[in-house]
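**Student:** Just a sequence and a predicted model for now, questions to come.
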Amino acid sequence: MKKSILAVILLTFVKVTFAQYDPKALEILDAMSKKYKSIPAFEANISYTLTNETEKINEEFKGKITVKGDKYKLVLPEQEVINNGATLWTYLPEAKEVNIDNYDPNSDDLNPSKFYEIYKKGFKYLFLEEKTEGGVLCEVVDLVPEKKDAQYFKVRMNIAKKDKSIQSWTMFDKGGNKYKYSITKFTPSPSVSDGMFTFDPKKYPGVEVIDLR
């Protein structure tokens, strides 16, 4: 009896260990990544939800992201984040200020312009199940950071089984917060200029520029 219990424990341990780099999850993620890498630029309308059951938090916002290569512009109700691949601007309309910093790609695991590639470095991955979301059959994959001190302990991705497009992703932090981003509209290959990914203070009279570089 003791031997059979020990065997079950060992078998469970082996399954969990190898599931950390699940080949089925990798196949899904690679197909998803290939899809987005083939698109030179895209725009997406995003629904953003923050929930915390313990703190009774349930907030929802809508935003828009435009991506072109390594560049992106993320517009949310209370801020705009602009990145041209070298410089990062965070504009706060209510405060009438913009913070400028150098962009370090190595310190930004969750860069919104590279959300389809984050699994390739510093993450374990596991296929969970197939689940219908918004009428779309999705393959659910969990990404778990290899670093124990990472800001988020898990990222859950819902990827459409048919065309490998991302329907949503949810980030879980250690404080019990869940940040869910759902793509409500996707426009591939829009016409966007590089100037869109630079913040020009002259266009915002009265804005305070805080240069942190």
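**Tutor:** That came through, no problem.
**Student:** drop to CA atoms for contacts and neighbour counts, all remaining ones
**Tutor:** Fine.
**Student:** which ones are touching the residue most central in space within the chain?
**Tutor:** Closest residue to the average C-alpha location of the chain: residue 115 at 4.6 Å, with CA atoms, centre = their mean. Residues near residue 115 by CA atoms under 8 Å, 6 or more residues apart in numbering: none.
**Student:** hold the first one in mind and look at this next one:
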Amino acid sequence: MKKIVLLLSLMVSSPFALAQNSAKAKTLLDDVYNKVKSYDNIFVDFKYVLDNKEANINQETRGDVTLQGDKYLFNSFGAQQLFDGKKVYTIVPENEEITIEEKSEDENAITPSKMLTFYKEGHNYEWDVLQNVQGRKIQYVKLTPIDTNSEIKSVLLGIDVETKHIYKLIQTGDNGTTTTITVNSFKTDQPLSKTLFTFNEQKYKDEGYYIIRN
């Protein structure tokens, strides 16, 4: 009889505990989202690592992104990407080439402008481990895409408990590829040039760049 009571108790408490953890995770993510949205602009310097042991692939680089609303200036892999609110400009100095495209209509695409807010929709949330990183408490939340056809298996989002800023993102794909982004520097409300998100086409033409329009 005692075993039956214990079993029934576990059956009732388990879903309740899971629901509590999910609600706790969502509350923390809402705090992060509201904090991000409260800033006029954000500058993030980060380390990027892509790893797939089965395919023997390991890439590591650093990059940075400046965000203001939907606009962004993104630097990584020796290239620069600018979004002025209407068009995306990808500038590759090594090839002296620029590609100009319309904004992606794919709502599920994680663009630089969404890198700090992508988790707001389309995921189930789960409270995960708490780590101490050089005196900082980093709470992880596990995100699982609601879309069963997603190429992303899961995302672990590490959040600084005190500042409510994202510290680390670990994305695991269905193909076994792990992408890790670690924030080295997070600055907010910096003085920005009025032309930072303006593409100067004539300047690049004068420098001999080849411009492709898609």
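**Tutor:** Received, thanks. Please read all numbers here as calculations on a predicted model, not as lab measurements.
**Student:** ok, residue 71 of structure 1 - how many residues close by?
**Tutor:** Around residue 71 of structure 1 there are 23 other residues, counting by other CA atoms under 10 Å.
**Student:** Please name the nearest non-neighbouring residue to it.
**Tutor:** If the residues on either side of it in the chain are set aside, residue 71 of structure 1 comes closest to residue 84, at 4.6 Å by CA to CA, 6 or more residues apart in numbering.
**Student:** next one: residue 183 of structure 1
**Tutor:** Nearest one to residue 183 of structure 1, counting by CA to CA, 6+ apart, is residue 46 at 4.7 Å.
**Student:** same question, residue 45 of structure 2
**Tutor:** That would be residue 64: by CA to CA, 6+ apart, it lies 4.3 Å from residue 45 of structure 2.
**Student:** Tell me which residues touch that neighbour, please.
**Tutor:** Neighbours of residue 64 of structure 2 in contact, by CA under 8 Å, 6+ apart: 43, 44, 45, 46, 74, 75, 76.
**Student:** Report the buried members of the residues you listed.
**Tutor:** 43, 44, 45, 46, 74, 75 (16 or more other CA atoms under 10 Å).
**Student:** Mind checking which of these are in strands?
**Tutor:** Applying DSSP state E to those, the entries found in strands are 43, 44, 45, 46, 74, 75.
**Student:** For residue 29 of structure 2, state which of these is nearest.
**Tutor:** residue 44 (18.4 Å; CA to CA).
**Student:** show me the residues around that closest one that make contact.
**Tutor:** By CA under 8 Å, 6+ apart, the neighbours of residue 44 of structure 2 are 64, 65, 66, 183, 184, 185, 186, 187.
**Student:** could you flag which of the residues you listed are buried?
**Tutor:** Applying 16+ other CA under 10 Å to the contacts of residue 44 of structure 2 flags 64, 65, 66, 183 as buried.
**Student:** where's the third one, which helix or strand?
**Tutor:** Using DSSP states H and E, residue 66 of structure 2 sits within strand 57-68.
**Student:** mean shift between that strand and structure 1?
**Tutor:** Comparison of strand 57-68 of structure 2 with structure 1 after fitting gives an average deviation of 1.1 Å (mean CA distance after the TM-score superposition for structure 1).
**Student:** where's that strand relative to the chain centroid, distance-wise?
**Tutor:** What separates the centre of strand 57-68 of structure 2 from the centre of its chain is 11 Å, taken as CA atoms, centre = their mean, to the nearest Å.
**Student:** Run through the strands of structure 2 in chain order.
**Tutor:** 42-52, 57-68, 71-76, 79-83, 87-92, 97-102, 123-133, 136-145, 152-160, 166-173, 178-188, 210-213.
**Student:** Quick one: the ones you listed as TSV, columns for distance to residue 194 of structure 2 too.
**Tutor:** Compiled in TSV, the strands of structure 2 are given as follows (distance: least, CA to CA, whole Å):
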stretch	distance to residue 194 of structure 2
strand 42-52	15
strand 57-68	12
strand 71-76	12
strand 79-83	14
strand 87-92	17
strand 97-102	21
strand 123-133	36
strand 136-145	35
strand 152-160	31
strand 166-173	27
strand 178-188	16
strand 210-213	24
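**Student:** Out of those, which gets nearest to residue 109 of structure 2?
**Tutor:** Here strand 152-160 is closest among the strands of structure 2 (CA to CA), at 11.6 Å.
**Student:** which secondary structure elements does the closest one contact?
**Tutor:** In terms of contacts (3 or more CA pairs under 8 Å, 6 or more residues apart in numbering; DSSP states H and E), strand 152-160 of structure 2 is packed against strand 136-145, strand 166-173.
**Student:** Take these and write them to CSV, including distance to residue 27 of structure 2 and mean neighbour count.
**Tutor:** What follows is those, written out as CSV (distance: least, CA to CA, whole Å; neighbours: other CA atoms under 10 Å):
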stretch, distance to residue 27 of structure 2, mean neighbour count
strand 136-145, 11, 20
strand 166-173, 14, 20
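**Student:** Looking at the ones you listed, spot the one closest to residue 32 of structure 2.
**Tutor:** So among those, strand 166-173 is nearest, using CA to CA, at 7.5 Å.
**Student:** how close does that closest one sit to structure 1?
**Tutor:** Taking mean CA distance after the TM-score superposition for structure 1, the mean distance separating strand 166-173 of structure 2 from the aligned residues in structure 1 is 1.4 Å.
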